[in-house]
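Novice: Here is a sequence together with a model predicted from it:
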Amino acid sequence: MKVLYCGDVVGRAGRDIVIEKVPELRKELDLDFVVVNGENAASGFGITEKICQSFYDAGVDSIVLGNHAFDQKDIMGYMANDVRLIRPLNYPEGTPGRGAAAFKTKKGKSILVLQAMGTVFMDPLDNPFHAVDKILQTGRLGSKYDFIFVDIHAEATSEKMAMGFHCDGRVTAVVGTHQHTPTADAMILPQGTGYQTDAGMCGDYHSVIGMEKEEPLRRFTKKIPGGRFSPALGEATLCAVLIESDDATGLAKSIRPIRIGGHLIQT
């Protein structure tokens, strides 16, 4: 199977490049499944039903979120009914939505998508390692599932790396998000799991992690907020990770970054 994962989509610039490029990439790379992190898609904070639908219309199969999952006031009711929209699974019991979902591709292959949120320098949610273990107990890679994809949405690179090794050999790939900067460590771990610490963002990189520079610079230099953060609207880069799995085992055959458009060096 070939699965594409697009990192955090930030604002309109990020939305536009995802909607433009995903249909092309599906054809060019013969993709079986596309996952997008949409937690910053609505002006940098959360996601809306309309944005979800625009991603689905472009060929996205599933959307994962993160610490901004509930920033938009109307999303909780919608999330309860959209099985393709996935929030971190280690929120407390009773939180709206779901942290994992299983899908069938057009070729009849099964894929499990799940997301956990880190707790180092972030909200004190339930233990993400225990939460992932609980989900993985419901079905094994190569048996119930042909592909298992884990997004670890975390601040600390150490926590992301630990999740990669924790899942090694049990899932197809572990890819991190939240830092909005693509890391140069795409690799296959010793037991066959594809890994990258952070997929990067889909957005304008002439910014401070996707936001117009002025307000972050003011807060760093003067320590006084002067207004709201607003997403940068310049030319965007699509940052993604492409994972190809072995049909016999479900483990990763290859994992590589993809960067298209904008200001970063292209892959």
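Specialist: Good, I have the coordinates.
Novice: Please count neighbours and contacts with C-alpha atoms only from this point.
Specialist: Noted.
Novice: Contact partners for the most centrally placed residue in the chain?
Specialist: Central residue of the chain (Cα atoms, centre = their mean): Asn37, 3.6 Å from the mean position. By Cα atoms under 8 Å, 6 or more residues apart in numbering, the contact set of Asn37 is 5-9, 63-65, 177.
Novice: since we're on the spatially closest residue to Ile75 that is not a sequence neighbour, how many residues are nearby?
Specialist: Nearest residue to Ile75, sequence neighbours excluded (Cα to Cα, 6 or more residues apart in numbering): Thr48, at 6.1 Å. Using other Cα atoms under 10 Å, Thr48 has 22 neighbouring residues.
Novice: Arg259 in helix, strand or coil?
Specialist: Three-state call for Arg259 (DSSP: H, G, I helix; E, B strand; the rest coil): strand.
Novice: What separation do you get for it and Gln191?
Specialist: Arg259 sits 27 Å away from Gln191, going by Cα to Cα, to the nearest Å.
Novice: Looking at these two, which one has more neighbours?
Specialist: Ranked by neighbour count (other Cα under 10 Å), Arg259 and Gln191 place Arg259 first, with 21 against 14.
Novice: did I read that right, Phe55 in a helix?
Specialist: Yes: per three-state DSSP, Phe55 lies within a helix segment.
Novice: For Lys109, see how far away the closest residue to it other than its chain neighbours is.
Specialist: Nearest residue to Phe55, sequence neighbours excluded (Cα to Cα, 6+ apart): Ile19, at 6.3 Å. Separation of Ile19 from Lys109 (Cα to Cα): 25 Å.
Novice: what sits against the residue lying farthest from the centre of the chain?
Specialist: Farthest-out residue of the chain from its mean C-alpha position, per Cα atoms, centre = their mean: Lys222, at 32.9 Å. With contact set as Cα under 8 Å, 6+ apart, Lys222 has no partners.
Novice: how far away is it from Glu215?
Specialist: Distance of Lys222 to Glu215, given as Cα to Cα: 10 Å.
Novice: Also Lys107?
Specialist: For Lys107, the distance to Glu215 - Cα to Cα - is 47 Å.
Novice: neighbour-wise, which of the two wins?
Specialist: Glu215 (18 against 8).
Novice: So which bits of the host helix or strand of the more buried one are buried?
Specialist: Per DSSP states H and E: Glu215 is located in helix 214-222. For helix 214-222, the neighbour count (16 or more other Cα atoms under 10 Å) marks 215-216 as buried.
Novice: And the next helix or strand past it?
Specialist: Later in the chain than helix 214-222, the nearest helix or strand by DSSP H and E is strand 238-245.
Novice: How far off centre is that following strand?
Specialist: The chain centroid and the centroid of strand 238-245 are separated by 11 Å under Cα atoms, centre = their mean, to the nearest Å.
Novice: Who are the packing partners of it?
Specialist: Judged by 3 or more Cα pairs under 8 Å, 6 or more residues apart in numbering; DSSP states H and E, strand 238-245 is in contact with strand 2-6, helix 11-29, strand 201-202, strand 252-260.
Novice: try it against this one:
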Amino acid sequence: MDYSGKRKKMRILFIGDVMGNSGQKMVQEYLPKLKRKFHPQATIVNAENATRGRGINEKVYKAILSYGADIITMGNHVWDNPEITSFIDSAKKIVRPANLPAKQVPGVGYVIMQINQQKLAVINMQGRVFMTPSDDPFAVATGLIEKIKKETDFIFVDFHAETTSEKQAFTWFFDGQLSAVIGTHTHVQTNDARILPQGTAFLADVGMTGPYDGIIGMKRENVIDRFLNQMPTRFEVDEEGRANLSGCLLDLGDDGMAKKIQTIQINADHPFEE
């Protein structure tokens, strides 16, 4: 269906799990450079860990937008910084998981942004395996897709989940109905970027933006101690060491389906090239 009389291709840049001050600094430094290099029409950033590794506040939300993000997605740590409840309803560019009890929590689970003559829907979804309780992501997504398809075929999903199998199952179930399903949450970029037979792009986890020498963003010593002695340990973001940026680039065709997916890493072992 032609919604505007003129269909155009679309390029999306997605940056994964911004972690603490280290992650914020990487976004500030490299997001403008990435946008100049790749010229995306839409830039999405997951920032559920942006403040001290837990949640986000209004100052950081506005800062990440000022660095070049168009939409900010969240995840299971969405409420960990209590300040978010004071501004999320007025924050038009932040999306929390859509399968939280919609009438019981503030915020929205998807947004539709205008890009020239096109529209892009950005959905945030949370998995249920080894995660805090939430509604069925398959059922919730089915209803949302039916509604959103009346406006646009360009639909991006940030699927925030623990297990690769749940992310894969979700993507295969909706292959041909979604432009892309990109995983977040586990903080390690996977090597399985692909386009499924009906045109939906998939990546099990886009990776983390933040500490490069920590353990999934936390100070190594604390995490190692937990494995050695099983004693309760306070995890802290490793803000002193080297940093990393993880992301991916998507090219969508006229029909909203993916034509290309490319992973991005910027760190000491993968320097940024202009």
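Specialist: Here it is on my side, so go on. Treat the numbers as computed from the prediction; the structure is a model and nothing was measured.
Novice: TM-score of the superposed pair?
Specialist: Taking TM-score structural alignment, normalised by the length of structure 1 as the basis, the two superposed chains have a TM-score of 0.94; 263 aligned residues with a Cα RMSD of 1.5 Å.
Novice: The residue nearest to Ile75 of structure 1 -> structure 2?
Specialist: Counting by TM-score structural alignment, Thr48 of structure 1 lines up with Asn57 in structure 2.
Novice: Which stretches in the stretch 101-250 of structure 2 count as helices?
Specialist: In the stretch 101-250 of structure 2, the segments counted as helices under DSSP state H, counting those that start in this stretch are 137-148, 164-173, 220-229.
Novice: Where in structure 1 does the second one fall?
Specialist: Helix 164-173 of structure 2 falls opposite residues 157-166 of structure 1 when the two are matched by TM-score structural alignment.
Novice: again with the last one
Specialist: The alignment of helix 220-229 of structure 2 onto structure 1 (TM-score structural alignment) spans residues 213-222.
Novice: and what of the longest one?
Specialist: Residues 128-139 of structure 1 are where helix 137-148 of structure 2 aligns, taking TM-score structural alignment as the criterion.
Novice: now that stretch, how far from the centre of its chain.
Specialist: How far stretch 128-139 of structure 1 lies from its chain's middle: 18 Å, per Cα atoms, centre = their mean.
Novice: Could you list the buried residues of it?
Specialist: Of all the residues in stretch 128-139 of structure 1, those buried under the rule 16+ other Cα under 10 Å are 128-129, 131-132, 135-136.
Novice: coming back round to it: for the aligned residue in structure 2 for the residue nearest to Phe55 of structure 1, give its distance to Gln118 of structure 2.
Specialist: Aligned counterpart of Ile19 of structure 1 in structure 2: Gln28 (TM-score structural alignment). Distance, Gln28 of structure 2 to Gln118 of structure 2, by Cα to Cα: 27 Å.
Novice: ok so, going back, and the helices of the stretch 101-250 of structure 2 as TSV, adding distance to Glu273 of structure 2?
Specialist: Output for the helices of the stretch 101-250 of structure 2, formatted as TSV (distance: least, Cα to Cα, whole Å):
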stretch	distance to Glu273 of structure 2
helix 137-148	37
helix 164-173	30
helix 220-229	29
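Novice: Lys259 of structure 2 is nearest to which of these?
Specialist: Lys259 of structure 2 sits nearest to helix 164-173 of all the helices of the stretch 101-250 of structure 2, at 15.9 Å, using Cα to Cα.
Novice: Now that closest one on structure 1. Mean distance?
Specialist: Compared with structure 1 after the fit, helix 164-173 of structure 2 shows a mean deviation of 0.7 Å (mean Cα distance after the TM-score superposition for structure 1).
Novice: And that helix, how far out from the chain middle?
Specialist: With Cα atoms, centre = their mean as the basis, helix 164-173 of structure 2 stands 16 Å off its chain's centre.
Novice: likewise stretch 172-191 of structure 2?
Specialist: Stretch 172-191 of structure 2 has its C-alpha centroid displaced from the chain centroid by 10 Å (Cα atoms, centre = their mean).
Novice: again with stretch 116-124 of structure 2
Specialist: In terms of Cα atoms, centre = their mean, the centre of stretch 116-124 of structure 2 is found 15 Å from the chain centre.
Novice: Show me which residues of it are buried.
Specialist: By neighbour count on 16+ other Cα under 10 Å, the buried set for stretch 116-124 of structure 2 is 118-124.
Novice: From Thr193 of structure 1, how far out is the equivalent of Gln41 of structure 2 over in structure 1?
Specialist: In structure 1, the residue paired with Gln41 of structure 2 is Asp32, using TM-score structural alignment. Per Cα to Cα, Asp32 of structure 1 is found 18 Å from Thr193 of structure 1.
Novice: next one: Ala58 of structure 1
Specialist: 28 Å.
Novice: Compare the two and say which is more crowded by neighbours.
Specialist: Neighbour totals were compared for Ala58 of structure 1 and Thr193, and Thr193 leads with 28 against 16 (other Cα under 10 Å).
Novice: Just give me the match in structure 2 for the more buried one.
Specialist: Matched to structure 2 by TM-score structural alignment, Thr193 of structure 1 sits across from Thr200.
Novice: again, but for Asp71 of structure 1
Specialist: Alignment note (TM-score structural alignment): Asp71 of structure 1 maps to Asp80 of structure 2.
Novice: Can you report how many residues lie near that match?
Specialist: 16.
Novice: I'd assumed Arg52 was in contact with it.
Specialist: No: counting by Cα atoms under 8 Å, Asp80 of structure 2 stays clear of Arg52, with 10.2 Å between them.
Novice: got the contact list for stretch 175-193 of structure 2?
Specialist: So stretch 175-193 of structure 2 is contacted by 16-17, 46, 75, 145, 153-162, 167, 171, 196-208, 216-217, 246, 252, 256-258, 261-263 (Cα under 8 Å, 6+ apart).
Novice: Now, of those, which are buried?
Specialist: 16-17, 46, 75, 145, 153-162, 167, 171, 196, 199-208, 216-217, 246, 252, 256-258, 261, 263.
Novice: so how far is Ala91 of structure 2 from the nearest residue to Ile216 of structure 2 once chain neighbours are set aside?
Specialist: Leaving aside its chain neighbours, Ile216 of structure 2 sits nearest to His187 (5.6 Å; criterion: Cα to Cα, 6+ apart). Counting by Cα to Cα, the separation of His187 of structure 2 from Ala91 of structure 2 is 25 Å.
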